[in-house]
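Asks: quick one, what's the 3D model for this:
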Amino acid sequence: MQQPPTPAQGNTITLQELAEELGRDWRAMRELCRAQQVFARTPDTVVSASNADRLREAHRDKERRNAQLRSIPSDARRPKSKADAYAEAAYRQWPGELGVDVIARQWAEQMFEVAEAVVWWRAGMRGQDAALAGLLREFGVQPHHLAVVVRGDTMLFRLIDQGMAPEMIARLLRQEGHLV
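Replies: Below is the predicted model:
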C-alpha cells in the first residue's frame, strides 16, 4: 500500500515539536488538531507548514479568548439562578424595598416565569399579590385585563381596592365580552 506523499522536509514540523513551541501537552494539541480538522495520530505525526500555521493561529485565538474571560469578574461569568433573576427583577420594580427575595420566592412558587411576573407587576399587581395573580391566571385573566374598565372601575381597582374575588373578576370580564 502506498503512503500519501509527505511535504518537503523543510516545510514540516511534528506535532510534538509544535506542542512544545506552543507550550501545550500532547492531549491539548490533539484536541486543537481535532477542532481544526488536522490529522493527528501520534505526537510524531508530521504536519505541513500551512497546517502548523493554522494550529498556531487557533492557539493564539484560544489564548486571547481565555485572557478576555479571565478579565471578567467570576461572578459575572456565572449564570444567574432563577431565584437571582426573580430578585433582580423585583428589585428593579421596587427599588429600595425590603424583602424582594420574599417577593421573588412567592412569585416563583406560583410557577410564574420571571418575564411573566414582570408583566403582572407592570399591570399593577404588587409584590405580595403572587397568589392572586396565580388565581387570575387559572381563571384565564391576563395582565392586560387588569386595565379594562367595566362600569366605571378597572379590574385592578376592583381586585385590589374593593377586594373582589379573582373568579368574580373573570366572570365580569366574560359577561362584558373581554374574556372568552
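
Asks: C-alpha from now on. contacts and neighbour counts both.
Replies: Will do.

Asks: pull out the buried residues from the longest helix along the chain.
Replies: Longest helix of the chain, by residue count under DSSP state H: helix 49-71. For helix 49-71, burial by neighbour count (16 or more other C-alpha atoms under 10 Å) applies to Asn51, Ala52, Leu55, Arg56, Ala58, His59.

Asks: hmm, which two among those residues are most spread apart?
Replies: Spatial extent of the buried residues of helix 49-71 (C-alpha to C-alpha) is set by the pair Asn51 and His59 at 12.2 Å.

Asks: that older thread, next helix or strand past the longest helix of the chain?
Replies: Counting by DSSP states H and E, the element after helix 49-71 in chain order, helix or strand, is helix 74-77.

Asks: name the nearest residue to Arg105, ignoring sequence neighbours.
Replies: Excluding its sequence neighbours, the residue lying closest to Arg105 (C-alpha to C-alpha, 6 or more residues apart in numbering) is Ala83, at 7.0 Å.

Asks: over to Trp107?
Replies: Once flanking residues are discounted, Trp107 sits nearest to Ala130: 5.1 Å by C-alpha to C-alpha, 6+ apart.

Asks: for the helix or strand containing the one you found, packing partners?
Replies: Take DSSP H and E as the rule and Ala130 turns out to sit in helix 130-138. Under the contact definition 3 or more C-alpha pairs under 8 Å, 6 or more residues apart in numbering; DSSP states H and E, helix 130-138 sits against helix 100-109, helix 166-175.

Asks: please generate a structure for the following sequence too, so the two can be compared:
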Amino acid sequence: MRRLQLTWIMILACTSFFAQNGFDSTSIEILPKSRLTITGDTNINEFLCEFNTALISKNKQIKFYEGESSICFEDALLRLENTGFDCGNKAINKDFHTLIQTDKYPEISLELKKITFEGKNRAVADVVLSIAGINKDYKVPVEIVSKNSPYFKGLLKLNIDDFNLEPPKKFFGMVVVKKEIEINFNLAVLN
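Replies: Here you go, the predicted structure:
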C-alpha cells in the first residue's frame, strides 16, 4: 500500500511540473544495435530469449520535464511484440509464449515515468512494466554510457508470480521453471 501511495505522489508531482512549467517534446530512435533479452532458469537448463530490436518503431515522440537531478516523462512507452522474442528453438519459443500468454496479450510494454540521476553515469529509472495485462512499478538501476550515441544499460529482476504467470509443465512436472527471470537491456538511443 505504501508503495502505491509513493507511486501516486511521484505521478502527481510529475503532473504538477508539467502543468506549472509546461514540458518539452522530442523525438527519439532506439537504434538497431540495441539489445534486449529475457533470461531464466529451469531445474535442468537456462534459457535466453532475445528481442528483435528491428521491430521497435523507428521514431518515438516523448514529452519530458527536466528537473534539477531528474527527468519526468510522458508518453515514453516502449511496446514489444511478443512474437519478436526468439529463444533459440521452436519448443522453447512455444513454452515462452505460453508463459507470457501471447495469444491473449500480444505485447509487453515498458513505460518510462522518471529518471533520477545519481552521478555522471548512473541513474535510477522508475518504470511501469506490463506483462499479460498486469502492470507493476519498478525502480531500475541504469548505467549511462556515452559514445557516439548514448547507451542505457540495465537489469531488471522480477518474479513471474507478480504477473500471475504459470509456466507450462513438461515431462509430468519434472522440468520446473524457476520463478525469477531477468530482463537485460542495452539500448542505444538517437535523439
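
Asks: TM-score for these two?
Replies: Once the chains are laid over each other, their TM-score by TM-score structural alignment, normalised by the length of the first structure reads 0.19; 60 aligned residues with a C-alpha RMSD of 5.5 Å.

Asks: touching, Leu156 of the second structure and Glu182? I think so.
Replies: Yes: Leu156 of the second structure is in contact with Glu182 according to C-alpha atoms under 8 Å; the separation is 5.6 Å.

Asks: is it possible to get CSV of the helices and strands packed on helix 130-138 of the first structure that adds mean neighbour count?
Replies: Below are those laid out as CSV (neighbours: other C-alpha atoms under 10 Å):
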stretch, mean neighbour count
helix 100-109, 19
helix 166-175, 17
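
Asks: among those, which is nearest Arg137 of the first structure?
Replies: When these are compared by C-alpha to C-alpha, helix 166-175 sits nearest Arg137 of the first structure, at 9.0 Å.

Asks: what are the buried residues along the strand of greatest length in the second structure?
Replies: Taking DSSP state E as the assignment, the strand of the second structure that covers the most residues is strand 134-146. For strand 134-146 of the second structure, a neighbour-count test (16+ other C-alpha under 10 Å) marks Asn135, Asp137, Tyr138, Val140, Pro141, Val142, Glu143, Ile144, Val145 as buried.

Asks: list the contacts for the second one?
Replies: Contacts for Asp137 of the second structure were tallied using C-alpha atoms under 8 Å, 6 or more residues apart in numbering; they are Thr7, Asp126, Val127, Val128, Leu129.

Asks: which one of the buried residues of helix 49-71 of the first structure is nearest to Leu15 of the first structure?
Replies: Nearest to Leu15 of the first structure among the buried residues of helix 49-71 of the first structure: Ala52, at 8.4 Å, using C-alpha to C-alpha.

Asks: right, and that closest one touches Ile13 too?
Replies: Yes: contact criterion C-alpha under 8 Å: Ala52 of the first structure and Ile13 qualify, at 7.3 Å.

Asks: longest single helix anywhere in the second structure?
Replies: Counting residues, the longest helix found in the second structure (DSSP H) is helix 2-21.

Asks: pull out the buried positions in it.
Replies: Residues of helix 2-21 of the second structure classed as buried by neighbour count (16+ other C-alpha under 10 Å): Met10, Ile11, Cys14, Thr15, Phe17, Phe18.

Asks: cool, stretch 20-35 of the first structure as well?
Replies: Trp26, Met29, Arg30, Leu32, Cys33.

Asks: which stretches in the second structure count as strands?
Replies: Using DSSP E, strands in the second structure cover 24-30, 35-41, 46-51, 60-66, 70-74, 77-81, 85-86, 107-117, 122-131, 134-146, 150-159, 180-190.

Asks: residues making contact with the shortest one?
Replies: Judged by C-alpha under 8 Å, 6+ apart, the contacts made with strand 85-86 of the second structure from elsewhere in the structure are Cys49, Glu50, Phe51, Asn52, Asn93.

Asks: which one (most neighbours) among these?
Replies: Taking other C-alpha atoms under 10 Å as the neighbour criterion, Phe51 ranks highest of the contacts of strand 85-86 of the second structure with 22 neighbours.

Asks: and the spatially closest residue to that one that is not a sequence neighbour, how close does it get to Glu107 of the second structure?
Replies: Sequence neighbours aside, Phe85 is the residue nearest to Phe51 of the second structure in space, at 4.3 Å (criterion: C-alpha to C-alpha, 6+ apart). Using C-alpha to C-alpha, to the nearest Å, Phe85 of the second structure is found at 10 Å from Glu107 of the second structure.
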